[in-house]
Every structure is written in C-alpha cells, then in structure tokens.
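Q: here is my input, please return the structure:
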Amino acid sequence: MLDWLIIGGGIHGTHAALRLTAQAGVAADRVRLLDPQPSLLARWTQCTGNVQMPFLRSPVVHHIGLSAFELFEFSRTPEGKRFAAFAPPYDRPAYALFQAHCHHLLTQHRLPELHIQSKAVGLHRMGERGWRVETPAGGLDARRVVLALGLSDQPAYPAWTAALASSGAPVRHVFDPNFRAAELGDWQQAVVFGGGISAAQLALALAARQPGTVTLLLPHPLRIHQFDSDPGWLGPKYMRAFEAERSLDRRRRMIREARHRGSVPKDVAQNLRLAAQRRELRLCEAQVLDAQPTDAHRIQLHLSPGDSLETDCLLLATGFDGRRPGGAWLDAAVATYELPIAPCGYPVVSRALRWARGLYVMGPLAELELGPTARNIAGARKAADRLAQVAERRRTGHQVTAA
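A: From the prediction side, this is the model:
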C-alpha cells in the first residue's frame, strides 16, 4: 500500500509529489502519480504550447521548484542560461525557461519514475486503512489520496458552436486534447475567438506566421489586468476576509468577483494594438449571433450589429468549463460516501485540504479553502505547503490539526 497516491500529473500534482518526497520526508517508493498522459506535465505543455505564449503571466517566484528563487537561480546555470529571459513587470519568466526548469526538476528528482500512466475510474474507501483507486488496469491502494484534478479536459464551447461540431466544419478549441497548434496547416482567413490572454497570444503567434490573415474576434473590449486576480489574494490582504467568511455561497461569489476572466496584461494589449496598426492582424469586437458552415471548409459568422465574417480556420480560446472536475467516478464517490460539497458542487474541506479521512484536494477542488488563486501555480505551491505539513506531522508523530 502506498502512503500517497496523487491523481493528476499536471503542475499541481507534480509539485505536490516533489514537495512530499524532497522536503516532507516521504520515501519516493511510497508515492505515485496517476495520470493518463505519456509524461508528467503533458497537458500543461500541450495547452500552453497551443497558445504559443512567449512569457508566463505569473512572476519568477511562481514555479514548481522547492524554494521561491529557484527558477531565477536556474536561469544563471549553464543549463538554464541559454533560456534566460524575463519580462517586466515582476520578472515574468520566458516560457522556454520555465519549461527547461520543469524538465530539470523532473530529471533531478526522478519524478517520472513515480508516474503510473493510467486514469482513475473509481474511488472506494477501505475502512480506516485508506482508499482504493480503480484504474482500467486494476486497483491502487493508498493511505492518502490527493485529487489534483484540473479543468484541462473541460474546454468551454460557446453555445453558438453547437451546430458546427456536428457538421464537420473547421472549428477547433485550442484546449481540446486532440488539437495541436504545431500541426495547423495554412489558412486563407483565420479567426481566433476569445477575449483573454490565450486568445491574444494565439492571434499574435498566427499573425506572425501569416501576417494580414488573422482576426481576433473579441466578445468584449480588452480588459487589462496584470494578473488574473489581484496579488492581494496571495496573502492576508484579501484572504483574511475570505477565511473569516463562513457562507460558502459568499465565498464562491468572492472567488467569481476576484477573477479577471477574459483579461490580458498591459504588454499583451500593447502588442495587439501594434500588430493591428501594422495590419498584421485585425481586431474585431462583436457578439456572435450564430455560425453556419457554408461548405465543408468554411464558416460564416453572423455578428452583432449586422456584420459577418467568413473563415476557413476558426479557433476557440474560450477557457474551461467551471463545473467540478473528475466526472462520473468522482460523482459516484461523492454520493456513496456523502463527501461534503457546497451548493456550487465543489468540496468543503479542512484547512489541511482534507475532504475526508485520507482524502485531500488541490487545484480547482481546493478553491473554497484557498480562494481565487487555487487553480494557479501560486495555488499549487500554497496547497503543497499544507500537504507537506500533513506528511511531516504524520512522519514525526504530531497531531495534525483539522487534518
């Protein structure tokens, strides 16, 4: 039986495994990461690679390493120096540097050896002993299970795309598991639909490839925010009031109001406007009333107030569906074991992120405890802090408060 089984090999799960094994004293052979992808961080790499981001939105201290300045220190090593580049403000690291650092950590700490390439299809309590996670290849038993499930398998599709999907029209979501931007062929007129940083970065990358053939279709005016929530949510400035709030409905409302959905940093907005001035891309702000395939290779978009666009390459950058991740197997466990959930369907957990005895959460599933940054890299670090404290106290025999 394992001591810890982490379901999810993305940023959150990988960072948790590193913290447990490299800092909290958990033996590596007692920890496993369950993820269906061929390698750890594969979906992160696919999604971020599809939008072709040059720099991360988050600052240099947000990464999957152990110490806050580890990424910066890596940038000064022979291995990292060739990727070393940072963007103001907050020294945001180049995407290539961030990825190189991740690869360095995976190799240095031999984390791929902890990876079990499979997926969870069931979750069963084994009395006081722990949990059994069912996979297509059989069960995995662990004293403690961490649900590090993200939203990457839940791309959000606008309602007006429903008819397009069944017609075989050339529409794809940039976060669809089957989409690879690197395999995208040439187009005559491409349309990127979305109002946030993913849509903006993708449109800029496509315009650099085929100038003058790309339209960024914005459903709202550009919303300029440096981060997707105020930095005050990383510490007591805003979290003190959040943690004092006992109503889970109001906590959900605070999270929703704190997030700057569909926003871009100032430098990305400037790059968009400059590209538009140079006629490398077109910026179009409009609502899509409906979309119809004109043939197997083209789509007509009818816009408000009366305009239209025709495209042979429609790419949706509309984020992720916010419903609770996990799907049917987790729904069944919630019902069977009466796991506590808020009216929004998300877990009600302790400060130690415990949902039930031996069952912990991080990422989106932890946001009613960790607040609006729970989904981000900063949220991964915050959650791993708490899980590492649980592991350390168990190892040393101390009582874990509210764990």
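Q: going forward, measure contacts between C-alpha atoms and count neighbours the same way
A: OK.
Q: contact partners of the helix ranked longest in the chain?
A: Counting by DSSP state H, the longest helix found in the chain is helix 377-396. The set of residues external to helix 377-396 that reach it, using C-alpha atoms under 8 Å, 6 or more residues apart in numbering, is 11-12, 15-16, 19-20, 23-26, 58, 62-64, 234, 351-353, 362-363, 366, 370, 373-374, 399-400, 403.
Q: mind listing what's buried along that helix?
A: By neighbour count on 16 or more other C-alpha atoms under 10 Å, the buried set for helix 377-396 is 377-392.
Q: hmm, back to that, buried among the contacts of helix 377-396? Need that as a selection in PyMOL.
A: This is the PyMOL syntax for the buried subset of the contacts of helix 377-396, where burial follows 16+ other C-alpha under 10 Å:
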select buried, resi 11+12+15+16+19+20+24+26+58+62+63+64+234+351+352+353+362+363+366+370+373+374+403
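Q: now, the contacts of helix 377-396 that are in strands?
A: Assignment to strands by DSSP state E places none of the contacts of helix 377-396 there.
Q: most remote residue from the chain's center?
A: Among residues of the chain, the one most distant from the C-alpha centroid is G306; the distance is 35.8 Å, by C-alpha atoms, centre = their mean.
Q: so where does that residue fall, helix or strand?
A: Following DSSP states H and E, there is no helix or strand that holds G306.
Q: do T45 as well
A: helix 42-51.
Q: buried set for the helix or strand following that helix?
A: Once helix 42-51 ends, the next helix or strand along the chain (criterion: DSSP H and E) is helix 70-74. For helix 70-74, burial by neighbour count (16+ other C-alpha under 10 Å) applies to 70-72, 74.
Q: could you check how many residues crowd around P59?
A: 19 (other C-alpha atoms under 10 Å).
Q: how about A286: what's its closest non-neighbour residue?
A: Excluding its sequence neighbours, the residue lying closest to A286 (C-alpha to C-alpha, 6 or more residues apart in numbering) is P219, at 5.4 Å.
Q: and this one, please, so the two structures can be compared:
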Amino acid sequence: MYEWVIIGGGIHGCTIANFLVKSGKSVIDDIRIIDPHSEPMARWKRNTNRIGMEYLRSPVVHHIDVHPLSLKQYSTSGDSKDFYGYYKRPQVELFNEHSDNVLRQIHIQKAWHQGTVVHVERSHEKWLVALQSEEVMQARNIVIAISVNEQPIKPEWANKRVYHIFDEAFPDFQQLKGPAVVIGGGITAAHTAIKLSTIFPGKTTMVKRHPFRVHLFDSDPGWLGPKNLNGFVKLKDYKKRRELIKEARHKGSITQELFHKLLRLQKKEELQIVDGEPVFLKNNTIGLKEGSKIEANTVILATGFQPARPNQPWIERLIMEQKLLCSTCGYPIVSESLEWCPHLFVSGPLAELEVGPIARNISGARHAAEKIIASL
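A: Predicted structure coming up:
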C-alpha cells in the first residue's frame, strides 16, 4: 500500500509530490502519480508549445519547487531574455527546464505510473484506485489533481472539421491550410493567432465577441495572499464564494504586450481582427451574427473550457458513494487543508471554493501543496 496516490501528473500533481518529498512528509517510494501520459506535465508542455507561448503569465516566484526563489536562482545565464517585465515572468522553456530539474531531484520517475483511473472507493480504512488496465492500487491518502482541460467549449455551429486548439488529435500546424480563422479573444486565442499569422501572413483572422480585455494577470494579485483571501474564506455562503471567484477572474483577457503585438500585426496587414459572433459554418464560409462572412479553410477554436466540475464518471460515483459535500455549483466543499473527506485531498479546479480564483493556476498549485503539507 502507498502512502499517497496522486491522480493527475500535471503542474498540480507534480507540485504536491515535490512538496511532500522535500518537506520530509513522505518519500518518493511511498508515492504513486497516475497520469495518462508517459511523463510529467506532458499536456502543459504540449499545449504551451502548440500555441507558441514564449513567456508565462505568472511571475518568477510561481513554479513547482518549494523555495519561492528556486526558479530565479536556477537561471544562471544572466540572459535578460529569461524573464519578461517588472514581475520577471519566465520564459516557458526556462520554466519547463527548471521543472524537469526539480522533478529529477526527487526521482519522480520512481513514482510515475502511466494509466487512466476508472474507479475510486474506500475499503477498510484505505483507498482502492482502479485503472483502465484493471490494475488496482491501494493508498492511505489520495489527491485528485485533475483539470478541466478535457472539457473544451465547442459552440453548436462548429462541425467535426473544426478543431479546438487543445484537442488531443489537433494536427501539426504545417498541415493546416489558409486562410485560417481563430475564434476567441483571450490569451490562448492571441498566441494562436500570432503563430498562425507567421504561417499565413495576410490570410489569418481572429474573431472575438468582445473588445480586448487587457490585464497583467488573470486575477488581481491581491488574491495571492491575505489581502483578498482572508475575507473570502470567512464567507460561509459558498454561493457568494462562487460569485466572488467569477467577479475576480479576468476571463478571456490578454497581457499588454500581446495586445500591442496583435495590433502591430493588424497594422502590417498580416492579421485581421474582427469583432463578431459566429453563428454558422457552411463549406468554407463562417457566417457572423452581425451579417458579415469570412472565408476559411482552417477554423480553430480557442474558446476555453466548460466551467462545470471535472466530469469524470468515477468522480460522480465517488461523490455518491462517500456522500461528499458539494456546493450548488457542483464543486467540492472542502476543509482548510483541502480534505473532501478524511485522507482525500483535492487541488486545481476542485479546490477553488477554498483556494479562490487562483486555484487553477501555478500559484494555486503552490497554495494547495502548502495547505496539504501544513495539515500533516
């Protein structure tokens, strides 16, 4: 039996594993991380590489290691390109290299188990975690650290030949044909449109439903500490907590430098930017609610993810069997230590009614790890 089984090997799962080992609360041989991919943070690396993200939106102190200055100290080159702006937002490549180095330090591969969870149940004071491969793992504690990345928003008009940018089966960019249209106005849409405009200059269009929303971060920095969080956790009404989360998030926003980059591409006529709402796609024509039409051989959705709780069937069964508490929005009601019930912890979206608007981010992973470690 393992001390810890962590379901999900993305940034959240890896951060928690690292904190468990480096805090001395566990050893790597007592941990198993279950993830569908063959290596840690695989989806994160694939997605950021796919859209051509150069710098993170998060500052230098947000990463998967315990010490806040770990990433800054890892950058020994002195190259000013390692970080961007006042908050020293790191290059994605540097962030990934640092993460790999941190995970090598704790020998993460010893804990790694490629697989897909299909059932979790409580039996005789231990957890049984069943995999699609019919393997069953026993654990004293489990952490559910999964995201909503498998729940992309796809509007009704989008047919089967329209890809969401984060679809598993998304083709190589070089296989796409112009003219190309990106649907969305947020940071993912911006990166995707910029990348496509280098492949199809003058034949790339970005279609967005609202004016650009320019914000440095995707929520106010006050949510990183007691300034905003103290009042948030004092609220006993979880409906009000959900309202605060919705209000705090700068949904569909982009950073200042991306905004200016898009405008420069538009001025050079390498990118068209259109305000409108698509309502149909027929042959190679997108029709907008406003009446205009756009020709496209490639249509890519960058429309985000469903706000609902991660919809894994095994989670639904677990909630019913263990009578786990949920708010009216469907998300877990958990303790300060992020326990949904004894020895069952959550991180990421599932923890947001306790961690707040930052729960899904890298900073949210650190907050979750700190809360779990502090309770042990």
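Q: closest one of the buried residues of helix 70-74 of the first structure to C313 of the first structure?
A: The shortest approach to C313 of the first structure among the buried residues of helix 70-74 of the first structure belongs to L71, at 37.2 Å (C-alpha to C-alpha).
Q: can you tell me which residues contact the counterpart of the closest one in the second structure?
A: Matched by TM-score structural alignment, L71 of the first structure corresponds to L71 in the second structure. Contacts for L71 of the second structure were tallied using C-alpha under 8 Å, 6+ apart; they are 60-61, 63, 65, 95, 98.
Q: which of those are conserved in the first structure?
A: Mapping these onto the first structure (both residues aligned by TM-score structural alignment, their matches' C-alpha atoms under 8 Å) leaves 60-61, 63, 65, 95, 98 still in contact.
Q: neighbour-wise, which of the residues you listed leads?
A: Ranked by neighbour count (other C-alpha under 10 Å), those have H63 at the top, with 26 neighbours.
Q: report the separation between that residue and L103 of the second structure.
A: Relative to L103 of the second structure, H63 of the second structure is positioned 12 Å away (C-alpha to C-alpha, to the nearest Å).
Q: same check, this time on V66 of the second structure
A: Distance of V66 of the second structure to L103 of the second structure, computed by C-alpha to C-alpha: 12 Å.
Q: what touches both of those two?
A: Common neighbours of V66 of the second structure and L103, using C-alpha under 8 Å, 6+ apart, are N18.
Q: list the residues that contact the residue lying closest to F55 of the first structure once chain neighbours are set aside.
A: The shortest distance from F55 of the first structure to any non-neighbouring residue, by C-alpha to C-alpha, 6+ apart, is to A94 (4.2 Å). A94 of the first structure sits next to 54-56, 83-87 when contact means C-alpha under 8 Å, 6+ apart.
Q: what residue in the second structure is paired with L309 of the first structure?
A: Taking TM-score structural alignment, L309 of the first structure has I294 as its aligned residue in the second structure.
Q: in three-state terms, label its match for me.
A: Assigned by DSSP: H, G, I helix; E, B strand; the rest coil, the conformation of I294 of the second structure is strand.
Q: pretty sure it sits against K282.
A: No. Contact criterion C-alpha atoms under 8 Å: I294 of the second structure and K282 do not qualify, at 10.6 Å.
Q: show me which of these two is the more surrounded one.
A: Just comparing I294 of the second structure and K282: by other C-alpha under 10 Å the higher neighbour count belongs to I294, 17 against 11.
Q: can you tell me the closest non-neighbouring residue to the more buried one?
A: I286 (5.1 Å).
Q: over to G139 of the first structure?
A: Per C-alpha to C-alpha, 6+ apart, closest to G139 of the first structure is V133, 5.5 Å.
Q: next one: D218 of the second structure
A: H250 (4.9 Å).
Q: residue contacts, I255 of the first structure?
A: 371-372.
Q: wait, what's in contact with the corresponding residue of the second structure for G363 of the first structure?
A: Using TM-score structural alignment, the equivalent of G363 of the first structure in the second structure is G348. Counting by C-alpha under 8 Å, 6+ apart, G348 of the second structure touches 12, 145-147, 359-361, 364-365, 368.
Q: then L106 of the first structure?
A: Contacts for L106 of the first structure were tallied using C-alpha under 8 Å, 6+ apart; they are P112.
Q: secondary structure element for it, which one?
A: Secondary structure assignment for L106 of the first structure, by DSSP H and E: helix 95-108.
Q: contacting residues for K154 of the second structure?
A: Contact analysis of K154 of the second structure by C-alpha under 8 Å, 6+ apart lists 164, 301, 303.
Q: what number of residues lie near the residue nearest to S58 of the second structure when sequence neighbours are not counted?
A: Nearest non-adjacent residue to S58 of the second structure, counting by C-alpha to C-alpha, 6+ apart: R89, 5.7 Å away. Residues lying near R89 of the second structure (other C-alpha under 10 Å) number 19.
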